[in-house]
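Asks: What follows is a predicted structure for the sequence shown.
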Amino acid sequence: MNFNYDIIVVGAGHAGCEAAVAAANMGSKTLLITMDMNKIAQMSCNPAVGGIAKGQIVREIDALGGQMGIVSDRTAIQFRMLNRSKGPAMWSPRVQSDRMKFIATWREIIENTPNLYMWQDTVTELLLKNGSVAGVKTKMQVEFTAKAVVLTNGTFLNGLMHIGKVQISGGRVAEPASFGLSEQLRDAGFKADRMKTGTPVRIDGRSVDFSLLEEQKGDDDFHKFSYLPHVQRQLIQRSCWIANTSEYVHEALREGLSDSPLYNGQIKSIGPRYCPSIETKIVTFSQKTSHQLFLEPEGEHTNEYYLNGFSSSLPLQTQLNALQRIPAFRNVHIFRPGYAIEYDFFDPTQLYATLETKHIKNLFFAGQINGTTGYEEAAGQGLIAGINAHINCHGGNPFVLHRDEAYIGVLIDDLITKGVDEPYRMFTSRAEYRILLRQDNADERLTRKGFEIGLAKHDRIQLLDEKEAEIAKLIDFISNFSVKADRINPFLERIGTAPLKRGVKLIELLSRPHIDIETLTEEIAPLKAQVEQIPNRRDEIVESANIKIKYDGYIKREKLMADKISRLEDIRIKDKFNYNEIQSLSTEARQKLTKINPETIAQASRIPGVSPNDISVLLILLGR
C-alpha cells in the first residue's frame, strides 16, 4: 500500500472520474477516493447524458480524449439528436442510459487505467503546507500525500435532503453527507454558500398503463457521442413515454404547498431556475393548466422508471395523490418519492481558468462544488481540472479552452468571471460563437489540443486526418462539378424549388434550403460515385461537408468576430493594476475588477458591471 501520490481526486462522480482518468492517462500517479466504490459515476438524478448544449460538451470531452462519450454510447438504451428542426449549431445529442451498466462501465475503465488507484473512505481534511495543498486526511484517520488535490464533492458537502417536513442528512438517498472540508475551506478564506437541487419520483413500470401514454422512440442512425468508430450502441433500445399533468393534478399539489420545504421557509438555498420542481412550476406558471412529463426507463431490462419533469420535495402522500390523478398512473406504485437536497458550494470566482483555487496552490475544484448542475458540466470541469493538476505536477503551460474553442471554455469562463447566483446549467444561448462550436466538429476543434498534451492518443489524430481529408475531397468535387439545367430541372420542379436558367456548379444548388448532398446523390450519378468512394464513416463525413457548404458564410463571419475578440485575450492585465486607485473607473468596476483580478482585457470585458468605458480606460493606461 502506497500513501504518496502525484494527484488525489476526492469524489468519484462524473467530475472526479474524468479528472482521475485524465491525470492518470497523462502519466500522473493518481488516487481516486470515494465513499462507495459500487456507485462510481452514479447518475444521481436522470439516467441520461447530453441534451441541449450538454451534448456538445460530451462530444468535446470525447474529442479531447475523455471517457464520458465512450461510456454513454456503450450504455445507451435510446439515442436522440435534439433540435434537428433548427440549424446545426443547435443540434444536440442525448442518450437515455442504463444506470447500473453506466456505473459498471466506468468502474471497468478506472480499474484498467494505468497509474490510477482507488480508496474507499471519506475525506475530512486537507493537508496544507506553506499555502499549498499537500494531501488529505480521511475519516479512517489515514493520511495520503500528493502534489495536487482535486475536490469533486458533488452534493455531499453538508448535504441535507428534504421530503416534506422530513429532513435527512445525506449527499444522495441512502448515502451519508460529508463534513469537515467546508469548515476548513471557510477558515482558509473561501467564500461558500448553499444551493438546492432535486430529483423526481421513481416509478414501478408494472403499475403504469402505457396505453394512455404517448410513445417517444429514439433515432436509428449513425449519430453517437464518441468519434471512435469501434464504440457503438450495443444494448437493447427502449422507448420513453410522454404524459401530461392537468388542473386536477395541480389541485392535489397545491394542497401540499404549506408542507413544501420550498414554501414554508425550511429551504433557503438557491434553486435551479431552468429545471424547477413541479410545485415551483404550478406557482410560477399558475396560468398553465398542464405540464409535460417524460417517463424514462432506468435500464435495459428494469421496470424502474424516472418521471422527468416531476422533481419535487413535497410530502410523500402529496406526490402520490397528484400522480394518481394522471390516468396512466392511477394505480401507480413508486419505489421512492422525489426529494430536494441542499449542499455547500464555493464561489467559482475564487478559481483560475485552470480551475486551481486562488487561495491554496495546487488545489482544484470541479463540478457542483463550483455551483454548477448537470453531469456533463461536471465532467467537462473534471477533465480540465485533471489535466491542469497533472501539468502543475510535471510542468507545461496551463491548459485553458477559450470561448470560441469549446462550450467547456464558455462554461469555465462564465464561472470564474461572472460567478453564480443559481445552479449553472449550460445552454446554447450562453455561447456567442455557437455556430463554431457545433456537435459535429468537436474533434476538429479539440483533438489536436488533446494530443499535444498527451491525453488524446495517436489513433484519434489518424481518424481526424482521414476525416478532414475526405471532407476536403468531397467539397472540392462539389465546388468544381457543373450540372446542366435541363438535367436537374425536373428534380427541382418535383421538390417545388425554382428551376435553373443555366448550368451551375453543384455548390450553388446546395445553398438552397431544401437540397442537401444526400438528396442530390440520387439525381447526380458522378456525385453518388464520389460519395460511395468514402471508405469509412461516410454518413458523418457527408453531414459535415453539407454543414460546411451550407453555412460557409455564417461560419466565416463568426470566425472573423472571434478573431477580433481573441486579440483582447492576448492583452494580459493580471496583477498589473491596483484597481482601487484608478478613479476614472466606475465604483462597481473597481470592486469587480479587484475581486476577479482578470487575466486579460477580454475577460475583464465580460465581468458584469464593467462597462465598455471602463475597458477603454484600461486600454489607455496600457498605452493602447
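Replies: All right, it came through fine.
Asks: From now on I want contacts and neighbour counts done on CA atoms only, so please keep to that.
Replies: Fine.
Asks: the longest helix in the chain is where?
Replies: The longest helix of the chain (DSSP state H) is helix 458-480.
Asks: so what does that helix touch, helix or strand wise?
Replies: Judged by 3 or more C-alpha pairs under 8 Å, 6 or more residues apart in numbering; DSSP states H and E, helix 458-480 is in contact with helix 442-452, strand 504-505, helix 506-509, helix 525-532, helix 538-550.
Asks: how about residue 375, what does it touch?
Replies: Shown in contact with residue 375 (C-alpha atoms under 8 Å, 6 or more residues apart in numbering): 14-15, 43, 49.
Asks: re the thing from before, residues in contact with whatever helix or strand comes next after the longest helix of the chain?
Replies: Helices and strands here follow DSSP states H and E; after helix 458-480, the next one along the chain is strand 482-483. Strand 482-483 is contacted from outside by 503-506, using C-alpha under 8 Å, 6+ apart.
Asks: Please compare the first structure with the one that follows:
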Amino acid sequence: MFNEVYDVIVVGAGHAGSEAAAAAANMGSKTLLITMSLQNIAQMSCNPAMGGIAKGQIVREIDALGGYSGIVSDTSAIQFKMLNKSKGPAMWSPRVQSDRMRFAEDWRLLLEQTPNLDFYQEMVSGLIVENGTVVGVKTSLGIEVKGRSVVLTNGTFLNGLIHIGDKNFGGGRAGERAATGITEQLVGLGFESGRMKTGTPPRVDGRSLDYSKMVEQPGDVNPEKFSYLDITKPLEKQRSCHMTYTSALVHDLLREGFDRSPMFNGRIKSLGPRYCPSIEDKINRFADKDRHQLFVEPEGWDTCEMYVNGFSTSLPEDVQFKAMRSIVGFENVKFFRPGYAIEYDYFPPTQLRHTLETKLIEGLYFAGQINGTTGYEEAASQGLMAGINAALKVQEKDPFILRRDEAYIGVLVDDLITKGTEEPYRMFTSRAEYRTLLRQDNADFRLTAKGYELGLASEKRLRRMEEKRAQSEKFVQFFKDTSITAEEANPVLEAKDSATVSQQGKMFKLFARPNIGIEDVRQFEAVENYIQEHDLDREVIEQTEIQVKYSGYIEKEKNNADKLNRLENIKIPTNFDYSKLQSMSLEAREKLNKIQPVTISQASRISGVSPSDVSVLLVYMGR
C-alpha cells in the first residue's frame, strides 16, 4: 500500500474523518483513512447522543446527501426524541440517545464494507508539500504515503493537553496520546493557528444511583428515525434518561476547588464553547441561580456506565466527587472516570475556501474541530463536504458548495469561511436566516438529487424521495380542490374552539388554521378515505400538513432567498486586489483581501464589510 498513490488521504477517523473517507471512496476515489487507533473509529468522545437543536437538521442533511451518520444513529439508537414539537416545524429537531460502543462498531463495519477504502493505524506527523501543493503525508515511523489530496480531521488531538484540577498531561482524549508535528509544520508554511478548549463530565456507575429520586425522561411514544432510507426502522423499545438538579450546597462545594481549577487560576487561557459551559463556569456566570439541570444519560443498552450531561468540569477529582455526592440521587455515586478539560490547536477557518480546501496549500482540506467547531454533527458535515470536494478536485470536476438557503451545512461552512470563529462554533437554528426552508422534514427534497448527481445517493433513494414529494403535492392539491359543507365542518371546529363557518368552503382554508391539525381533518370522511386509498405514510402526511399550514411563510422566505441569490451570481475575480478601492473602508479592504470571497453575496457577510462597502464593489463590478 505504501507504493500506491491515493486520490484522497484522510487523517483522523472521528466523525469528520469517517464521513470524509466514506464520501471520497463512494465517489470512486481510491482513499486511505489513517488513524492512531482503529479501535476508536467514530468514537463518541463526549455525550452518547446525535442530533438536537439544529444538529438534528444537519444529520438529516448528511443522510439526504448519502452520508452515513443518519444510518448509524438509527442502528445504534436507544432512545428517540423530536425536540421543540410545541413550536413550528422549522424548530423541530430530531435527537437520539446512542449506544456508544455500538455506534463506533456500526461505523467501522460500514466503512469496512465501503469499496475503494483502505485503513492504516499510525500517527501522521507531517505533510509532504511540493511547490505549494500537498502530495502526501509522513507518519511518526517515517513512512511516506503519496496522495493527490489530503483531508485533515485531527479533532482535539493536535498538541492536545488534558486538565484535571492542578494536573495536566498530553492527550487527544482520555486514554489516548496527542498528535504532534502537524501544527508546527503548518505554521511554518504560513498558517495562523490558535488554541481552544472543551470539557467533558464525569462518567459514573449507574448501579450506584437512586433513580427513584430523579425525574424520568422517556423517549417519544411514537419514535421516528433519522435516515430517509427504509433499511433502518424506528425503535420498538427505548431506554429512559433521568433528570436531577444541582443545589446551593453542591455549588458551595464546587467553589471550594475554584482556586485549583485551571480555568480560574489562568492555566487555561483558550476559549471554550459558550453554549455548553462547564459547571464551574455556570456557577460563576449565573450566580443568581441556586440550581442547574443535570441529565443522566445511559451509555448503551446493556452497560451501567452513565454520562452526567450538564456537569462538564475540569475541577480536581476529589472536588468533583465530593460535590457530586451531594446531588439528589447521587448520594452513593461511584466514578468510572472524572471529568476533564482539553486544550488543542485549531486553525482559523477564514484560511479556507468554501470547498474547505486551504488557500495556502492546494489539495489540502481541513474538517471538524481543526476549523474551530464543536459537536459531532458539525464535524461530520464538514467531513462530508471536504471528502466530496477532495474527490471532485482529483476527478477534475466542479466543486460542490451548498448555499445558505439550501442547507444548514451551507450556513455552517459560509459562517466559518466569511466570519471565522474565536470560540468553538456550534450550530443553532437562529444562525440560519432561511430556517423555514431548512427544516428537518424536507432535507431529502432539498439535497437527495444533489447527492445522486455526486454518486453518493442511490437511484433507489432518489426515486423514493420523488415519490414522497409527488404524493405530498397531490395531497396538498386535494385540500385545495375539495370542498366541505358547514354541517360537516362545524362539529370539528367547535371541538377545537375555532370559529364556525356558515357556508361550504375549501378544506385547505380550514386546515390552514393554527389550531386545526391533521388528526382533526382526518375526521372528515373524504380525507380519511384519501389517506387509505393512496396508502399514505407518516412522512407524506406530515409533509402535507406543513405545506398547507406554512405555505405563506415558505413562499415569502423563498422570495427573500431568490433576491439575495442574485448577489451570489455576481462573481469576484480570483485574487482581486481590494486595496485599489479607496472609497471602501480600510477595515473592509483588509478583511476582503484576507478572505478573498468568491461572490458579492459572500463579501456582504464578512464582519466589518458594511452595505456601503458592498455598494462600492457593485459599482466597480459594473452593477
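Replies: Received, thanks. Just so it is clear, the model here is predicted, and its values are computed rather than measured.
Asks: For the helices and strands packed on helix 458-480 of structure 1, give me TSV that also has mean neighbour count and distance to residue 246 of structure 1.
Replies: Listed next are these as TSV, based on neighbours: other C-alpha atoms under 10 Å; distance: least, C-alpha to C-alpha, whole Å:
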stretch	mean neighbour count	distance to residue 246 of structure 1
helix 442-452	20	41
strand 504-505	16	55
helix 506-509	19	48
helix 525-532	15	51
helix 538-550	18	41
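Asks: can you put these in a markdown table and add distance to residue 428 of structure 1?
Replies: Below are these laid out as a markdown table (distance: least, C-alpha to C-alpha, whole Å):
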| stretch | distance to residue 428 of structure 1 |
| --- | --- |
| helix 442-452 | 15 |
| strand 504-505 | 34 |
| helix 506-509 | 29 |
| helix 525-532 | 32 |
| helix 538-550 | 18 |
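Asks: quick one: which of those is nearest residue 612 of structure 1?
Replies: helix 442-452 (29.9 Å; C-alpha to C-alpha).
Asks: tell me, the closest one lands on which residues of structure 2?
Replies: Alignment note (TM-score structural alignment): helix 442-452 of structure 1 is matched to residues 443-453 of structure 2.
Asks: what does that stretch rub up against?
Replies: 57, 60-61, 64-66, 228, 406-407, 457-459, 461-462, 465-466, 469.
Asks: Go again with 7 Å.
Replies: Contacting residues not belonging to stretch 443-453 of structure 2 are listed as 60-61, 64-66, 406, 457-459, 462, 465 [C-alpha atoms under 7 Å, 6 or more residues apart in numbering].
Asks: Mean per-residue distance, it versus structure 1.
Replies: Following superposition, stretch 443-453 of structure 2 is found to deviate from structure 1 by 0.5 Å on average (mean C-alpha distance after the TM-score superposition for structure 1).
Asks: still on that earlier bit, give me the subset of the contacts of residue 375 of structure 1 that lies in strands.
Replies: If you go by DSSP state E, these have residue 49 in strands.
Asks: now, among the contacts of strand 482-483 of structure 1, which is nearest to residue 361 of structure 1?
Replies: residue 506 (57.4 Å).
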